[in-house]
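Chemist: Provided below are the primary sequence and the corresponding predicted coordinates.
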Amino acid sequence: MQLRFWLVTGILAVVLGTTLPQETVCRAPDGKNGIPGAPGLNGRPGQKGDTGEPGKPARRTGIRGPKGDEASRQFPPHRGNTVVFDNIITNQEDSYSAQTGEFTCRIPGIYYFAYQVISSGDLCLSITKNKESVVSFCEDNIRNILQVNSGSCVLSLAIGDKVSVITSSLQNMIYSGSEADSVFSGFMLFPQMG
């Protein structure tokens, strides 16, 4: 009998709970807010916005230096171990000599120099400052195919300092031909003050 009572009471509660609207259910007042939970995961990215207005031009912060120098060579003449790039591409300050293969500093400053030389065999090259090697780069060319050898450095130069590219006497396989050019270039990054 007790089992029947609880069965009827349970069914009645279920039927009444589903048929009564929520507004008529007796509710207690809301309690105090709890502590905030942990932040959730980021949502999906939104749609791309409209293109903005163009920015204002930047203010010039540097000092305008001289133009760079660049020379190339197709058929390499040599003066001792100095590599002479005899085809002048630009020489704004007339600082590079196609006769000696040397760049002579006319304005003291910090300069960047780079070369890209085509070789048909093993090749070792150095960038020199006043005939002293600053950096050296060697490339082995086991297959004896045309390959590009490159090197670069940043130098602090005073008036009259000379920069050139030299070969070692043992490994000097600079390519001579019309298919490709070798290039030597340099330019001032900024002048030295004081």
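Modeler: Looks like it came in fine.
Chemist: make it CA atoms for all contacts and neighbour counts henceforth
Modeler: Will do.
Chemist: what sits up against stretch 117-125?
Modeler: With Cα atoms under 8 Å, 6 or more residues apart in numbering as the test, stretch 117-125 has contacts from 136-150, 165-168, 171-175, 180-183.
Chemist: how about the residue positioned nearest the centre of the chain, secondary structure?
Modeler: Centroid-nearest residue in the chain, with Cα atoms, centre = their mean: residue 152, separated by 15.2 Å. With DSSP: H, G, I helix; E, B strand; the rest coil as the basis, residue 152 sits in strand.
Chemist: ok now do it, which residues does it touch?
Modeler: 112, 113, 114, 115, 127.
Chemist: How much space separates it from residue 109?
Modeler: 17 Å (Cα to Cα, to the nearest Å).
Chemist: do residue 96 as well
Modeler: 16 Å.
Chemist: With neighbour numbers in mind, choose between these two.
Modeler: residue 96 (27 against 19; other Cα atoms under 10 Å).
Chemist: ok, and here's another one to check against it:
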Amino acid sequence: MELSFPNNAHAIAKTLHEFDMDIRSLDEDDSHRLLQRLADFSECVTVTMLGCGVLQVSVLLLLPCLVALQSCPSGGIPGMPGIPGSPGLDGRHGPKGEKGDPGKTGLHGPAVGQKGEKGDPGERGKMGKMGRSGVPGPAGTPGLPGPLGEPGEGGGAVGVSAFTVRRRSELRPERGEPISFPTALTNTNDHFNLQTSKFECQISGTYYFAYHASSASRNLCVNLMLDGVTLAGFCDHLVNNNPQQVSSGGLAVYVKKGQRVWLETDGSNGMFVKSGQGDSVFSGFLFSF
């Protein structure tokens, strides 16, 4: 069925606005109310019923037209609502937001955690630099004596110096000269020179020198000399006209290597013996280095 209404475009627009322009969502009662309102307008509005409760509206402002109302070919009951469609795709990521404020400082954890299990030994490292020498330790106890060494080559005794020389003469010694002792009874390392009758020191140390002299018919004074300096003098004088006497003397003295020691007399030079009636001897030996 078609109806013609007065032309009034402004009233049509207002009416459509009241129905929110969403004509496709109107039910059948709302559609009839809309048609009653549109009947008051003089402009031509075409309204077509497309199925049950669905309207199609077109407004023609320039040309007159008719309003057609077509009822639903069947008066059936509206169908059930359709199944909801599947969810749409996710939209695009929005722009990155601004950096937020720093959060509050959390509570401090324990200062030291629980002790873990002992790990495997690591590889041996490189040898470090040699350290400084330490303080010398105390002397240890003496060790046991070692075995005897093999016999060495022959030679003079080392660190030994000793001599004993003899005089047997009817000649009196010269005053102020070394007394001659031509015969060596002991002369280790030949430190006593029989040619000069002087002991020539080869090892510095303390020596003990002694003499025993036989005299007859005269007084006897014997001086022990060191490089021309008198170290000590010993004298023996006749007593009760005894023609044969023996005098002796001795002392210890430090002698350096290269120095010389000998005996000599002064004016009292009664050192005299007949053959087979006595000897005079001069001895010396090193006893301390």
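Modeler: Okay, I see it. As the structure is a computational prediction, the values presented were derived from the model and not from experiment.
Chemist: Helix, strand or coil: sort out residue 185 of the first structure for me.
Modeler: Secondary structure assignment for residue 185 of the first structure (three-state DSSP): strand.
Chemist: Isn't it up against residue 113?
Modeler: Yes: using Cα atoms under 8 Å, residue 185 of the first structure makes contact with residue 113 at a distance of 5.7 Å.
Chemist: Which is the succeeding secondary structure element to the single longest strand found in the first structure?
Modeler: Counting residues, the longest strand in the first structure under DSSP state E turns out to be strand 109-129. Note on strand 109-129 of the first structure: by DSSP states H and E, the next helix or strand toward the C-terminus is strand 132-139.
Chemist: Quick one: list the elements packing against that following strand.
Modeler: If contacts are counted by 3 or more Cα pairs under 8 Å, 6 or more residues apart in numbering; DSSP states H and E, strand 132-139 of the first structure sits against strand 109-129, strand 147-157.
Chemist: and those, which is most packed in?
Modeler: Most buried of those by mean neighbour count (mean count of other Cα atoms under 10 Å) is strand 109-129; its value is a mean of 20.
Chemist: what separates the counterpart of residue 100 of the first structure in the second structure from residue 163 of the second structure, distance-wise?
Modeler: Counting by TM-score structural alignment, residue 100 of the first structure corresponds to residue 196 in the second structure. Separation of residue 196 of the second structure from residue 163 of the second structure (Cα to Cα): 14 Å.
Chemist: what do you get for residue 260 of the second structure?
Modeler: Applying Cα to Cα, the value for residue 260 of the second structure to residue 163 of the second structure is 14 Å.
Chemist: all helices for the first structure, in order.
Modeler: 2-19 (DSSP state H).
Chemist: Looking at the second structure, name the residue matched to the residue nearest to the centre of the first structure.
Modeler: By TM-score structural alignment, residue 152 of the first structure lines up with residue 250.
Chemist: returning to what we had before: and residue 196 and residue 163 of the second structure? Which one has more around it.
Modeler: Legend: neighbour count by other Cα under 10 Å for residue 196 of the second structure and residue 163, higher for residue 163 (20 against 14).
Chemist: list the contacts for the more buried one?
Modeler: By Cα under 8 Å, 6+ apart, the neighbours of residue 163 of the second structure are 184, 185, 186, 187, 188, 191, 192, 283, 284, 285.
Chemist: Now list the buried members of these.
Modeler: Buried subset of those (neighbour count, 16 or more other Cα atoms under 10 Å): 184, 187, 188, 191, 192, 283, 284, 285.
Chemist: Report the separation between the residue lying closest to residue 2 of the second structure once chain neighbours are set aside and residue 9 of the second structure.
Modeler: Leaving aside its sequence neighbours, residue 2 of the second structure sits nearest to residue 68 (Cα to Cα, 6 or more residues apart in numbering; 3.6 Å). Distance, residue 68 of the second structure to residue 9 of the second structure, by Cα to Cα: 17 Å.
Chemist: Residue 243 of the second structure too?
Modeler: Separation of residue 243 of the second structure from residue 9 of the second structure (Cα to Cα): 195 Å.
Chemist: go on, residue 270 of the second structure?
Modeler: With Cα to Cα as the criterion, residue 270 of the second structure and residue 9 of the second structure are 188 Å apart.
Chemist: Equivalent analysis for residue 241 of the second structure, please.
Modeler: Distance, residue 241 of the second structure to residue 9 of the second structure, by Cα to Cα: 197 Å.
Chemist: Please say which of those two ends up with more neighbours.
Modeler: residue 9 (18 against 9).
Chemist: What is the aligned counterpart of that one in the first structure?
Modeler: Counting by TM-score structural alignment, residue 9 of the second structure has no partner.
Chemist: Next: residue 231 of the second structure.
Modeler: That one, residue 231 of the second structure, aligns with residue 134 by TM-score structural alignment.
Chemist: What is the burial count for residue 6 of the first structure?
Modeler: 11.
Chemist: so who does it touch?
Modeler: So residue 6 of the first structure contacts nothing (Cα under 8 Å, 6+ apart).
Chemist: Quickly note the distance from it to residue 13 of the first structure.
Modeler: Distance of residue 6 of the first structure to residue 13 of the first structure, computed by Cα to Cα: 10 Å.
Chemist: What residue in the first structure is paired with residue 167 of the second structure?
Modeler: In the first structure, residue 167 of the second structure lands on residue 73 (TM-score structural alignment).
Chemist: what's the answer for residue 220 of the second structure, then?
Modeler: Checking TM-score structural alignment: residue 220 of the second structure goes with residue 123.
Chemist: Tell me if I'm right that the match of residue 231 of the second structure and residue 113 touch.
Modeler: No: using Cα under 8 Å, residue 134 of the first structure makes no contact with residue 113, being 11.3 Å away.
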